[in-house]
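Colleague: Okay, here's the prediction I keep looking at, along with the sequence it came from:
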Amino acid sequence: TRFQEDVYAVDHVSLQVEEGKTLGIAGESGCGKSTLALSLMGYYFPPLHYTGGDIIIDGRNISGMDPDDVRKSILGAEISYIPQAAMNALNPTQKIINFV
């Protein structure tokens, strides 16, 4: 039997974004940018899992919420994710301001 140690893809992160402001996350390949952004939106699926801490968006602690509820109530209304291959994710008939 082979055992693997737990790997914390995102650890000790603290972000605060003022209302009306935009946050961009940049870093080297493999440093956890996408994992951080997707986790904020409730997109953590096995083998990824939430281990602790608080995710507070607009005064609501969403860290204990069901990921489906997070996506329904927060995604698009409060936060958005634009991946590196943005042309695969954005609607070309709308202006970019509609997504940020």
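Modeller: Perfect, I can see it now. Residues are numbered from 1 along each chain as shown.
Colleague: alpha carbons only for contacts and neighbour counts from here, please
Modeller: Fine.
Colleague: Please spell out which residues along the helix or strand that contains residue 69 are buried.
Modeller: Using DSSP states H and E, the element containing residue 69 is helix 67-73. Going by neighbour count (16 or more other C-alpha atoms under 10 Å), the buried part of helix 67-73 is 67, 70, 71.
Colleague: and the comparison structure, right after this:
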Amino acid sequence: SIAASPDDELHTFLAAEGDENYLGEAAEFMATVAQETPEQAAEVATVLVETVPEEAGQVVESLAQVDPKQVEDWVEEIAEAVPAVAEEINEAVANSLAAEEDNPK
């Protein structure tokens, strides 16, 4: 379950990765959050992309896979909070949604 503070939960999760080699883990964590507590998804994703900006594209792709209808709202919130990754995450979502349309489940 998600802690009262998504920021605390994220830092606890990342700290558990002893060698700090957690690239790739952020997207997996984000998918779990979006599935279990979608109302916190944008907030947690924002913390993730602030903490691990090189994972921003993967994080929003995870969101798009979990809820393609909601992802654009989430990405808008993330981009407002972390403008440095706005272009990357918008491109990642566009690619993910295009792939989803080409290969519906």
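Modeller: All right, it came through fine. As the structure is a computational prediction, the values presented were derived from the model and not from experiment.
Colleague: Can you give the structural similarity as a TM-score?
Modeller: The TM-score (TM-score structural alignment, normalised by the length of structure 1) is 0.33; 60 aligned residues with a C-alpha RMSD of 4.0 Å.
Colleague: out of the buried residues of helix 67-73 of structure 1, who's nearest residue 60 of structure 1?
Modeller: residue 70 (10.5 Å; C-alpha to C-alpha).
Colleague: which ones are touching residue 60 of structure 1?
Modeller: Neighbour list for residue 60 of structure 1: empty [criterion: C-alpha atoms under 8 Å, 6 or more residues apart in numbering].
Colleague: any idea how far it is from residue 73 of structure 1?
Modeller: Residue 60 of structure 1 sits at a distance of 11 Å from residue 73 of structure 1 (criterion: C-alpha to C-alpha, to the nearest Å).
Colleague: can you check residue 61 of structure 1 too?
Modeller: 12 Å.
Colleague: Tell me the buried residues in the lengthiest helix in structure 2?
Modeller: Ranked by number of residues, the top helix in structure 2 under DSSP state H is helix 86-102. The neighbour-count check on helix 86-102 of structure 2 (16+ other C-alpha under 10 Å) flags 86, 88, 89, 90, 92, 93, 96, 97 as buried.
Colleague: OK, contacts around residue 73 of structure 1?
Modeller: With C-alpha under 8 Å, 6+ apart, residue 73 of structure 1 has no contacts at all.
Colleague: What separates the first and last residues of stretch 41-61 of structure 2, distance-wise?
Modeller: End residues of stretch 41-61 of structure 2 are separated by 13 Å (C-alpha to C-alpha).
Colleague: who touches that stretch?
Modeller: Contacts of stretch 41-61 of structure 2 (C-alpha under 8 Å, 6+ apart): 6-7, 10, 23-24, 26-28, 30-31, 33-34, 63, 71, 74-75, 77-78, 81-82, 85, 88-89, 91-93, 96.
Colleague: So which of those are in helices?
Modeller: 6-7, 10, 26-28, 30-31, 33-34, 63, 71, 74-75, 77-78, 81, 88-89, 91-93, 96.
Colleague: tally of neighbours for residue 33 of structure 1?
Modeller: For residue 33 of structure 1, the neighbour count with other C-alpha atoms under 10 Å is 17.
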